[in-house]
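Asker: What would the 3D arrangement of this be:
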Amino acid sequence: MATIPALQAREPYAGSEQAAGLWRRRLGGVLTGLAIWLPLLVAAGHVVVFTLWTSWVSFTASSLMPDYSWVGLRNYRAVTRTANFQIAYVNLVIFGLGFVLLTMALGLLLAILLDQRVRGENALRTIFLYPLAVSFVVTGTVWSWLLNPGIGIQKLVHDLGWLDFRFDWLVQSDKAIYTLILAGVWQGAGFAMALFLAGLRSLDGDLIKAAQIDGAGPWRMYRRVLLPTIWPIFVTVFVILLQSAIKTFDLVRALTGGGPGISTMLPTLVVYDFMFQRGELGRGSAAAVLMLLSLVVVLAPYGIYVRWRRQRQARA
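Answerer: Just a heads-up that it's a prediction; the model follows:
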């Protein structure tokens, strides 16, 4: 009976300790939520607010400083009639298709080669992924040296005795856009390889064994069995690379600067030219909104596809 008061005396202490532990857990949850959601909300608010502001400015008479006098579609008509804008979107089609298709093809080839469990796979994977660690500014600068006919590959081959060799695409207005594709593919192929290789390594081993039992050779197995199985990864890689091509600025700025002349202009350079070189804020905002619409054209079908795929999996 003497122990009962002692137990009763400990009960308030145990209860307070339990309440303190519950309070600490709740506080930890609140702090974790703040650490995660607060930066996301700030970033989302930043994007939404400035997107809306840029859209509003694109309909105003703003020049060097904001002027909120309404002018309707005048800035859009002025921008779309310039040679810079028209050449930029022709170049975007050339650069986008060349960059995306070649990057996917090279990345897929590298992924299939590494999927053979070759010796030194880890070292090769590191080498192929290395360009991802390099910024587009560095990539553009280095490739500008390599492709410069006076100091790059052409000069090296000439010094070796092949004086008829020419590789001066960088200074030819009709070929300079392809130098952007070369540099972009060099940097983006490792990214595509990583996603394709992850998809191939995630496949069920029984699927591969069944194909081998049926007598499928390596080429037929990849073409008929493995690659069709990872087709959602193809869609993902395609969309990511395409939106990257639309937003490309650093690479073209460092490699060609939009030249020779305006032969390698891209939409991002048009926005930069209007806003920061000409001081035409309204027209620059209109060019930015048009570039945003280009991204929407790419991302909206992808969003619809992802939603359709989730609904299909839920029904299954």
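Asker: use CA for all of it now, contacts and neighbours both
Answerer: OK.
Asker: ok, and for the helix or strand containing Ile208, which residues are buried?
Answerer: In this structure, Ile208 is located in helix 205-213 according to DSSP states H and E. Going by neighbour count (16 or more other CA atoms under 10 Å), the buried part of helix 205-213 is 208, 211.
Asker: Off-centre distance for it?
Answerer: Between the mean C-alpha location of helix 205-213 and the chain-wide mean there is a distance of 34 Å, by CA atoms, centre = their mean, to the nearest Å.
Asker: what does it rub up against?
Answerer: The set of residues that contact helix 205-213 without belonging to it, under CA atoms under 8 Å, 6 or more residues apart in numbering, is 221, 225-226.
Asker: Give the ChimeraX command for selecting the buried subset of those residues.
Answerer: In ChimeraX syntax, the buried subset of the contacts of helix 205-213 is picked out as below (16+ other CA under 10 Å):
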select :221,226
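Asker: if I've got this straight, Val118 is in a helix?
Answerer: No - assessed by DSSP: H, G, I helix; E, B strand; the rest coil, Val118 does not belong to a helix; its assignment is coil.
Asker: what about the helices in the stretch 151-300 of the chain?
Answerer: Along the stretch 151-300 of the chain, counting by DSSP state H, counting those that start in this stretch, helices occupy 153-159, 176-201, 205-213, 218-221, 227-229, 231-246, 250-255, 267-272, 281-315.
Asker: Of all those, which one is nearest Ala44?
Answerer: Within the helices of the stretch 151-300 of the chain, the stretch nearest Ala44 is helix 281-315; the backing value is 15.9 Å (CA to CA).
Asker: Can you check what angle separates the closest one from helix 231-246?
Answerer: Interaxial angle, helix 281-315 versus helix 231-246 (axes from the mean of the first three to the mean of the last three CA atoms, to 10 degrees): 180 degrees.
Asker: Does anything pack onto helix 281-315? Which helices or strands?
Answerer: Helix 281-315 is packed against helix 3-57, helix 74-80, helix 231-246, helix 267-272, with contacts defined by 3 or more CA pairs under 8 Å, 6 or more residues apart in numbering; DSSP states H and E.
Asker: Here is a second sequence; please produce its structure as well for comparison:
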Amino acid sequence: MSIVAETSITLTPEHDARPGASVRSRLQDALPKLVLAPSFAATIVFVYGFILWTIYLSFTNSKTFPSYAITGPRAYQRLWRWTFESDPPSSICLALGLFLAILLDQKIRGEGMLRPIYLYPMALSFIVTGVAWKWFLDPGLGLEQTLHQWGWTSFHFDWIKNKDFVIYTVVIAGVWQASGFIMAMFLAGLRGIDGEILKAAQIDGATTFQLYRRIVIPLLRPIFLSALIVLAHLAIKSYDLVVALTSGGPGGSAWLPSNFMYEYTFKRNEMAVGSASAVIMLMTITAIIVPYLYSELREKPR
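Answerer: Reported below is the predicted structural model:
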């Protein structure tokens, strides 16, 4: 019995008599932490640290250079006068993407060719999209000039130079670029629905409209939330689209939140107002992402 006991103790890893075994095991445990530590520290400093720094600056009277004296929410009071009406309507992309996905889900002929056509705009940068649509919508170069050459001289389409309609040209370009990707998300969701559920509903007498309204669209709720997050992200980073398409004009009528932040921070030397606008954009995205994460985490235990 003593020999068996000695053998079992010798073979147990905790009692390994080799001198470097404990050091090696400690290094193996610490290696992932050592590798992740620099990136973790950089994320804490350069992401979350700068977010806190921006929030702090939004409550100061910072101009060209940071000011460290707290002056209260004056920048937010000034910012309140400017509304974000120019934010591209995500509902158009959601509706158009869902409509295209439903059409492609009917197993139509040529689906393999149509999907890349719809998805191709998403492969382009916002700069390319903005320049292309600027040429197309320019009255002296694009659609209006072409139709005039064809004999339709009464046609006028000068939205890109009209301060009351220029924002809609940004919407057109943004919807053109994003709708194909949203369509792909919805199409993947439609193809993931169990066909037996749909067949059972059809046997019970459900019409096509009732099928989509009461079964298909409710089952796509996670896709709707994911698509909304993607569209909000695109709206925040669409600064280059506005610059390439309209340069923010005329008179700043095509500004998006990102253009407003850049203009006031780096051109008008109003760092506090620019920081306040950045904080509001962060709060907008947070208001969308937090409910989504809550719903996802709440449903997983079920």
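Asker: Could I get the helices and strands packed on helix 281-315 of structure 1 in CSV, plus columns for distance to Arg310 of structure 1 and mean neighbour count?
Answerer: CSV is the format used below for these (distance: least, CA to CA, whole Å; neighbours: other CA atoms under 10 Å):
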stretch, distance to Arg310 of structure 1, mean neighbour count
helix 3-57, 24, 12
helix 74-80, 38, 17
helix 231-246, 12, 18
helix 267-272, 34, 23
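Asker: measure the aligned residue in structure 1 for Lys199 of structure 2 to Met221 of structure 1 for me?
Answerer: Counting by TM-score structural alignment, Lys199 of structure 2 lines up with Lys209 in structure 1. Taking CA to CA, to the nearest Å as the measure, Lys209 of structure 1 falls 10 Å from Met221 of structure 1.
Asker: cool, and Trp231 of structure 1?
Answerer: To Met221 of structure 1, Trp231 of structure 1 is 15 Å away according to CA to CA.
Asker: same check, this time on Ile262 of structure 1
Answerer: To Met221 of structure 1, Ile262 of structure 1 is 47 Å away according to CA to CA.
Asker: can you check Phe95 of structure 1 too?
Answerer: Phe95 of structure 1 sits at a distance of 32 Å from Met221 of structure 1 (criterion: CA to CA).
Asker: next one: Ala111 of structure 1
Answerer: Here the distance between Ala111 of structure 1 and Met221 of structure 1 works out to 15 Å (CA to CA).
Asker: Not counting its neighbours along the chain, what's nearest Ile87 of structure 1?
Answerer: With CA to CA, 6 or more residues apart in numbering as the measure, Met265 is the residue that lies nearest to Ile87 of structure 1, at 6.5 Å, once sequence neighbours are left out.
Asker: mind checking what the one you found lines up with in structure 2?
Answerer: Aligned partner of Met265 of structure 1 by TM-score structural alignment: Trp255.
Asker: Now check structure 1 for the residue matching Phe224 of structure 2.
Answerer: Per TM-score structural alignment, Phe224 of structure 2 is aligned with Phe234.
Asker: wait, Ala101 of structure 2
Answerer: Taking TM-score structural alignment, Ala101 of structure 2 has Ala111 as its aligned residue in structure 1.
Asker: Please, which helix or strand holds that match?
Answerer: With DSSP H and E as the criterion, Ala111 of structure 1 is inside helix 83-114.
Asker: angle of whichever helix or strand comes after that helix against helix 83-114?
Answerer: Per DSSP H and E, the first helix or strand lying C-terminal to helix 83-114 of structure 1 is helix 121-129. For helix 121-129 of structure 1 and helix 83-114, the angle between their directions (the same axes, to 10 degrees) works out to 180 degrees.
Asker: Show where helix 121-129 of structure 1 falls in structure 2, residue numbers please.
Answerer: Counting by TM-score structural alignment, helix 121-129 of structure 1 sits on residues 111-119 of structure 2.
Asker: Next: stretch 166-175 of structure 1.
Answerer: With the alignment judged by TM-score structural alignment, the segment of structure 2 matched to stretch 166-175 of structure 1 spans residues 156-165.
Asker: Quote the end-to-end distance of that stretch.
Answerer: Note: stretch 156-165 of structure 2 ends 13 Å apart using CA to CA.
Asker: And the contacts of that stretch?
Answerer: 134, 137-139, 143-144, 166, 168-169, 246, 249-251, 253-254.
Asker: quick one: Ser22 of structure 2 and Phe136 of structure 2, what's the gap?
Answerer: For Ser22 of structure 2, the distance to Phe136 of structure 2 equals 70 Å [CA to CA].
Asker: Oops, could you answer that again for Ala244 of structure 2 instead?
Answerer: Relative to Phe136 of structure 2, Ala244 of structure 2 is positioned 13 Å away (criterion: CA to CA).
Asker: re earlier: next, the contact list for the match of Phe224 of structure 2, please.
Answerer: Phe196.
Asker: Tabulate the contacts of helix 205-213 of structure 1 (TSV), appending distance to Leu41 of structure 1.
Answerer: Converted to TSV, those look like this (distance: CA to CA, whole Å):
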residue	distance to Leu41 of structure 1
Met221	46
Val225	43
Leu226	40
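Asker: Tell me the one among the contacts of helix 205-213 of structure 1 nearest to Gly199 of structure 1.
Answerer: Of all those, the one sitting nearest Gly199 of structure 1 is Leu226; the distance, using CA to CA, is 9.3 Å.
Asker: With adjacent residues omitted, what lies nearest to the closest one?
Answerer: Leaving aside its chain neighbours, Leu226 of structure 1 sits nearest to Leu200 (7.1 Å; criterion: CA to CA, 6+ apart).
Asker: Show me what that neighbour lines up with in structure 2.
Answerer: With TM-score structural alignment as the criterion, Leu200 of structure 1 matches Leu190.
Asker: you'd agree its match is up against Asp105?
Answerer: Yes - in this structure, Leu190 of structure 2 is within contact of Asp105 by CA atoms under 8 Å, at 7.2 Å.
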